[in-house]
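> Mind looking at a prediction? Sequence and model below.
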Amino acid sequence: MATSINRRNFLFSTSMPAASVLVGGIHHGYGEPVDPIGTFEPFIQRDHLPDPVIIDSLDLHERDGNWFIRARSKDGAEGWSVGHPSKMELSQRTFTRVISPYMRGKDARDLDQLVDGVFVSGSNYKMQGQLFWVPLAAAEFAILDLLGKVAKCSAADLLGGQQRRQIDLYIANNHRSKDPRESLRRITKSVASIEAKALKIKIGGRMKVVDQVPGRTEKIIPMVAESLGERCTLYADANSSYLSVKKAIEVGRILEANKFAFYEEPVPFDYLDETKQVAEALEIPIAWGEQESSQWRFKWMVENSSVRIFQPDLFYYGGLIRSLRVARMAALRGLDCTPHISGGGLGFLYMGIYAACCPNPGPHQEYKGLSDNFPWESTGDKITVKAGTMTAPNGPGIGVNIDPGYIAKANQIK
């Protein structure tokens, strides 16, 4: 579709106070819930959806460890998505007993409101975290596919407009248990596999562990810079490795000296003040947000933390709409919102939709490979990866069809 949105429209007006730009106004009233963050302006574009699209069913199916979600309207239209493989297995009852019953009978065009409504319905807010937001994300993706197929437009167009046709990628690597030389060999191989122009390495030992291989971090950083720094943008992810702010800053100085472009999650992810201290001490941009599930904390971190790159996970944070809200918050400060991609499902596809419609996704998007665990095909331009870029999904809905014959043999989860 030709629908487009520019950065100015995305922000509404950069001269307005942050709260009023982010939201449609903070509503006060007796007997009604009042959220201090306000009510977000909707992303779903109704131009091609003049009539209600009532959700008749929202079903979960499983085959070979893959979790498929079908959204069906009362008129018989269908949308499909694929959930996070391991997290959907754990959260399947949340989907079937909480998410699906809430969505049935609702107008899918109200999806922006539905992702908030299901959270505050009953005591659902007490389930805040991945095992709530992952199944909601899967439901949202299927409903977006349904809406796009009804409207005959892409999910990116539904969410504001297709900004780009090609997505520049960084290839993610995870070789913490390997010595520096073997790590470099594997990183180099992964870069060559897609002719990547950007890459991300793992440093530290993950979650309060300084290093799995003693001294690896201090060695691998300059080795990667010397070998690949001339042809690739370099990023580094500590995954909450450093309990000490001092140590996190020391590693940050090494990254700066080797011209790395961001430093992800240097201290434990929920150490908000310590994250702020590290960000303020270093020149290298700090990236943060993979584990966050609260819109309020994202807003606080955007406004107060000195973090410069925000990273909601499209599964863990509850989908595209909530992640695009974080992008809108970040854009007000002139900052990027580059989502984290957890592996499996159709994560690459949801990343492509996000980057296609978001004005401030950052220069490169995380890439962990195309899904090959089940048969699928593009419904628009063929989705390929070459020369470090991926074709943006632009077919109706989420831009792919999953082989109906494969899904027909899946087990429905009741």
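On my side now, so go ahead.

> When you work out contacts or count neighbours from here on, use the C-alpha atoms and nothing else.
Will do.

> pretty sure residue 366 is in contact with residue 341, am I right?
Yes: contact criterion Cα atoms under 8 Å: residue 366 and residue 341 qualify, at 6.2 Å.

> ok, residue 265 - contacts?
237, 238, 239, 240, 241, 275, 286, 287, 288, 289 (Cα atoms under 8 Å, 6 or more residues apart in numbering).

> try it against this one:
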Amino acid sequence: MKITGIRTFLMQVGSPDLETRQTVPVPKSAQPFGGTRNWLFLKIDTDEGITGIGECSGWPRVVETAIKDLAPLLIGEDPAHIEKLWQKMAIAMMGHGMLGTVGGGAVTGIDMALWDIKGKVLGVPVWNLLGGKLRDRIPIYSHANTVEKALSLKNRGIKALKCGGVSDPVRKVAMLRDAVGDEMDIAIDLHGPPWMTPADACRLVRKLEPYELLWVEDPIAPDNVEGYRRIRDAAHIPLAAGERTATIFGERQLIEEELVDVIQPDTGRAGGITQMKKIAAMAEAHHIQVAPHSGSLGPVAEYAALHLLASIPNALILERIDDDWEGRKHTIVPHPVQEGGSLAVPNGPGLGCDIDEEFVARFPSDGNVSIPVQESGGAYAPGTYGERLYVQTRLSRRHYFNA
């Protein structure tokens, strides 16, 4: 079998339904969906008529160009040799510097599609190729920043939620815990930059200790890895990070120095199923759990995450926003089966899914860059919104750090 071509499918979609994340105005054609989020899928064709599907994140509009640049390296190759092709792509990109999330995103979609082909050739699900299945269902969590949304999730049987943003985080967590009681796990995502210095993060996580959180996510900028050690020493609360880096090399320090309790590789840009499996194994050796990031991803990456989490012992939970955009369920065939707080592990050959190409083509990409918050969101210190700082020490500290 030989690879004959790679096709890409880029689409404009809606934004996550998060009250704290708002985007800049978008082109007219994207207005019905309210955001600048893009999903990028690809298909690898072979001379035997078997096609593999994958998904890429990490700035999808730019990643699409990277895929087209890599494609000639793969034409004529046997898709069965996944590790060999991964290494070939990594070496080809090495001259541009570290992989980063753009290179990682390109390799991820291709790698995912290669696993899909292998599963289809052998007639087995991808989880079977990864060592077999430990569990039939994967627990999920969703997002809520209001009492109404949190109770809606609870009524649907979802047993964990994550809130976001840095405007009054202690008050928000206290409000949500009071609403849902002890029956639901709560996590909070502080979104990394530009919100926190390590000193501020230490103060904040200590304030959050009484609420028994599932984790505090990205409390500081991802490039300030040393800062995680300060936070670890300051408070007894689970820390989570890892969505903004790619490959085992990007996740290595967080794992090997045990700076986090939960590692969160992004299923669309971590380097593919090949790398996700290695990251999980590294984490297992350090008693670290795996909870893949997928809050902004499309449904193909979700399928890939289900196969991975079914096959690794240190799987914790999967992020899922199933009500962010009505078009999500029309993009994928079949739609994942959710019952209450979990998703069924797919059993079809390969990944077990496909996209509706005609539906995807109806939503061409217009833009893929957004400003995360508006001034009213309260993330920046008063009077500093126009500065758009990457790192900022908090002002009005007495109010901010006290519920």
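Right, received. Where do you want to start? In this text the structure is predicted, and so the values were computed from the model without any measurement.

> TM-score, when you put one on top of the other?
Here the superposed chains carry a TM-score of 0.75, computed using TM-score structural alignment, normalised by the length of structure 2; 334 aligned residues with a Cα RMSD of 2.6 Å.

> Pull up the overlap in contacts between residue 366 and residue 341 of structure 1.
residue 351.

> and the helix ranked longest in structure 2, how far from the chain's centre?
Assignment by DSSP state H gives helix 100-122 as the longest helix of structure 2. Taking the mean of its C-alpha atoms, helix 100-122 of structure 2 sits 16 Å from the chain's own mean (Cα atoms, centre = their mean, to the nearest Å).

> And for the helix or strand following that helix, what's in contact with it?
Using DSSP states H and E, the helix or strand that follows helix 100-122 of structure 2 towards the C-terminus is helix 126-129. Residues from elsewhere that reach helix 126-129 of structure 2 (Cα under 8 Å, 6+ apart): 115, 116, 118, 119, 133, 307, 308, 310, 311, 349, 350, 351.

> Tell me who's in contact with the last one.
Contact analysis of residue 351 of structure 2 by Cα under 8 Å, 6+ apart lists 115, 116, 119, 125, 126, 303, 304, 307.

> how much space between it and residue 345 of structure 2?
Remark: distance between residue 351 of structure 2 and residue 345 of structure 2 (Cα to Cα, to the nearest Å) = 10 Å.

> hey, what's in contact with both of those two?
Both residue 351 of structure 2 and residue 345 are in contact with residue 307, where contact means Cα under 8 Å, 6+ apart.

> Which one of the contacts of residue 351 of structure 2 sits in the busiest neighbourhood?
Counting neighbours by other Cα atoms under 10 Å, residue 126 comes out on top of these with 33 neighbours.

> Okay, and residue 39 of structure 2 sits in which element?
Counting by DSSP H and E, residue 39 of structure 2 is part of strand 38-46.

> ok and the longest helix of structure 2 relative to strand 38-46, angle-wise?
Helix 100-122 of structure 2 and strand 38-46 are oriented at 40 degrees to each other (axes from the mean of the first three to the mean of the last three Cα atoms, to 10 degrees).

> Pull the most distant pair out of the contacts of residue 351 of structure 2.
Of all pairs drawn from the contacts of residue 351 of structure 2, the greatest distance, 13.4 Å, lies between 119 and 303 (Cα to Cα).

> Residue 182 of structure 1 looks like it's in a strand, true?
No: Residue 182 of structure 1 sits outside any strand when classified using DSSP: H, G, I helix; E, B strand; the rest coil, being helix.
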